[in-house]
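Chemist: coords please:
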Amino acid sequence: MRVDLFDFALPQDNIALRPAVPRDSAKLLNVSGDRLSDHIVSGLPQLLGPKDILVFNDTRVIPAQLQGTRGEAKIGATLHKRVDLRRWQAFIRNAKRLRVGETVDFGMDVLAEAEARLDDGSFILHFLGDEPVELLLERAGTMPLPPYIASKRAIDERDADDYQTMFAREKGAVAAPTAALHFTDELMAALAEAGVGREILTLHVGAGTFLPVKVDETDEHQMHSEWGRIDAATADRLNAARQAGGRVIAVGTTSLRLLESATGEDGIIRPFEGDTDIFITPGYKFRAIDGLMTNFHLPKSTLFMLVSALMGMETMQAVYTHAIAGGYRFYSYGDSSLLLPEG
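Modeler: As a prediction, the model looks like this:
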């Protein structure tokens, strides 16, 4: 499909630079089939049934943005995906000034060798020394806010908390699973009282989620892979919930993509541990999920393609037109939507 089919005009005023306070006071656009209704995230329990299951991603964002030097050249690095205990794949700014075998000094006694350059232009960085890389990043790194926020304001101490979900446990993401940023202890208690269940999986979101689609046709786009895990007990409970008439609702496109990667054509969710580069576009047949809670995405992005696959392109164009006109806030710190295709 042509990528320009997924374009739309978004006023800059609709881009959120800070999250709602409290988190569950953000707007929520309920899309049930082709019917739209406006709500607040704290009202989510009234929109779900007592057998429904929300599936959250417990990945934790690490301070994966680094600024350093190689000689007199300034080098920026955004870590994308862990290779092993000391190596990370990274997207490099000013990459023309960095060659394989050279060392980048990120300050605070954090050094990394450019060990290899991959076909997509990214590098494998080998962090030197004996200290765990996690400690090096805590010392020298900053939160990797999306470009559409970082280009408009400086990263500050608030972001260290604002850009983590309440479920964040497993360190390894370089982008937050932002749909879950809206949840609070109070909201989770209200959902439990309403009989709505929850399950947890892990997908370490990579920096590739921010990369623009630069090709003209979706078939030509190469998705970056990300590591995820669903254990056997979680898969069994999700399958049982669906068999009992409940709906599996992914909280965020990260949860959705991992669930779909773990599910066969028979609709059975299976244990999964490994890389996935699933790319969902219109025409895809969903196997694992019955709904999606997600923020509002960039024009021509793979994530807008995904929601268009779930709800239909015409419906999603109408949804985004409604959201823009209604003052909904877009992107990582923005408002939310609940997409239920069989409304």
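
Chemist: C-alpha only now, for contacts and for neighbours.
Modeler: Will do.

Chemist: ok, now how distant is the closest residue to Pro341 other than its chain neighbours from Ala175?
Modeler: Spatial nearest neighbour of Pro341, excluding adjacent residues (CA to CA, 6 or more residues apart in numbering): Gly33 at 4.8 Å. Noted for Gly33: a distance of 30 Å to Ala175, by CA to CA, to the nearest Å.

Chemist: of these two, who's got more company?
Modeler: Neighbours were counted for Gly33 and for Ala175 using other CA atoms under 10 Å; Ala175 has more, 27 against 14.

Chemist: sequence B follows; please return its structure for comparison with A:
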Amino acid sequence: MDVKDFYFDLPQELIAQDPLEDRSASRLLVLDKKTGDVKHRIFKDITEYLRPGDCLVINDTKVIPARLFGVKKDTGAKIELLLLKRRENDIWETLVKPGKKAKPGTVIDFGDGLLTGTVLETVDDGNRLIRFSYEGIFEEILDRLGQMPLPPYITHQLKDKNRYQTVYAVHEGSAAAPTAGLHFTKELLKQIEEMGVKIAHVTLHVGLGTFRPVKVENVQEHHMHSEFYMVEESEAKKVNDTKAAGGRVICVGTTSCRTVESASTADGILQAKTGWTDIFIYPGYRFKILDSLITNFHLPESTLVMLVSALAGREHILKAYEEAIRERYRFFSFGDAMLITDSEK
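Modeler: All right, here's what the predicted structure looks like:
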């Protein structure tokens, strides 16, 4: 399977730079995964595609302001840091720019010494392990000094950094938002619950590995970075009860999808689990839990396009993307949404 099989030509002007004022006013492309038929709706119409007895699975991770700007203590040279994942209490795996200035032993000052980082070693892909020193609470210092780690295709900082959080974000730890969830308002979620749809919370701390380009020609040779996830007993029960009663499991975003597929048994029982996953879903994968998916429009040749192609078929996805481009849908993190479902079920 060649990575070029997942290429499509995307006009630059369709990359959304800002979120809409009303989260649920985004457009919604509804794709029938069996027939490839497409309908054009507004996101708040999602209620028309949900039924009592269904279960909506949401990822309640919270993005941390993980981009830090500091200086080398000895030379004053500027250094930019991105927190990727916490290894131990105060030791983080980080992406450092420029990397050549961050040899082991380097000490970096942030916020005039409010936070200090010491480079311990170089790990995979040139990332650095850094031990942080500070007084007080790390998260509060990060909130003061850090910026939201927006994707590189977003060209400016947000006026309101909460717009890069879902309304249900709870557990801090992500380097990127689970962006399909950005379309939901609290009112819309309440309406969905009142319809008799269960809402199950899972947590997957999104790492930048999700968005790394596939650098190998053969898709099967690509390796995903691992990400930490949690599934509580009560939430696994909601999903399993739904399946047992013949209801559908609809995941909000590829991160929720990868969480439930990672934590399930071969015969489709979702387990209460905590751990790390590097699951890579591409065409040929057999879904064990998920029936339908709410997702955004993804980058060409990305692992995320491969995941949605596993669910609906590459031809259906690329045809739907062609139509979305023709209809001037907005793409990527702050863009419009797609519901991949089976209208017969």
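
Chemist: show the contacting residues for the residue nearest to Pro341 of the first structure.
Modeler: Applying CA atoms under 8 Å, 6 or more residues apart in numbering, we find Gly33 of the first structure in contact with Met311, Leu339, Leu340, Pro341, Glu342, Gly343.

Chemist: isn't the fourth one right up against Ser32?
Modeler: To tie it back to what came earlier, the one meant is Pro341 of the first structure. Yes: between Pro341 of the first structure and Ser32 there is a contact at 6.2 Å, judged by CA atoms under 8 Å.

Chemist: buried ones in stretch 295-309 of the first structure?
Modeler: Buried residues in stretch 295-309 of the first structure, counted by 16 or more other CA atoms under 10 Å: 295-309.

Chemist: stretch 330-343 of the first structure now?
Modeler: The neighbour-count check on stretch 330-343 of the first structure (16+ other CA under 10 Å) flags Phe330, Tyr331, Ser332, Tyr333, Gly334, Asp335, Ser336, Ser337, Leu338, Leu339, Leu340, Pro341 as buried.

Chemist: farthest pair in those?
Modeler: Tyr333 and Pro341 (24.5 Å; CA to CA).

Chemist: coming back round to it: give me the subset of the buried residues of stretch 295-309 of the first structure that lies in strands.
Modeler: Using DSSP state E, Asn295 are the members of these that sit in strands.

Chemist: quick one, helices of the stretch 201-345 of the second structure?
Modeler: With DSSP state H, counting those that start in this stretch applied, the stretch 201-345 of the second structure shows helices at 233-244, 254-262, 303-312, 314-326, listed in chain order.

Chemist: same thing with the stretch 1-150 of the first structure?
Modeler: Under the criterion DSSP H, counting those that start in this stretch, the stretch 1-150 of the first structure carries helices at the ranges 133-140, 147-150.

Chemist: ranking those by burial, who's on top?
Modeler: Among these, helix 133-140 has the highest mean neighbour count (mean count of other CA atoms under 10 Å), at a mean of 16.

Chemist: just the strands in the stretch 101-250 of the first structure please.
Modeler: Secondary structure of the stretch 101-250 of the first structure (DSSP state E, counting those that start in this stretch): strands at 103-105, 111-117, 123-127, 170-173, 197-203, 226-230, 248-251.
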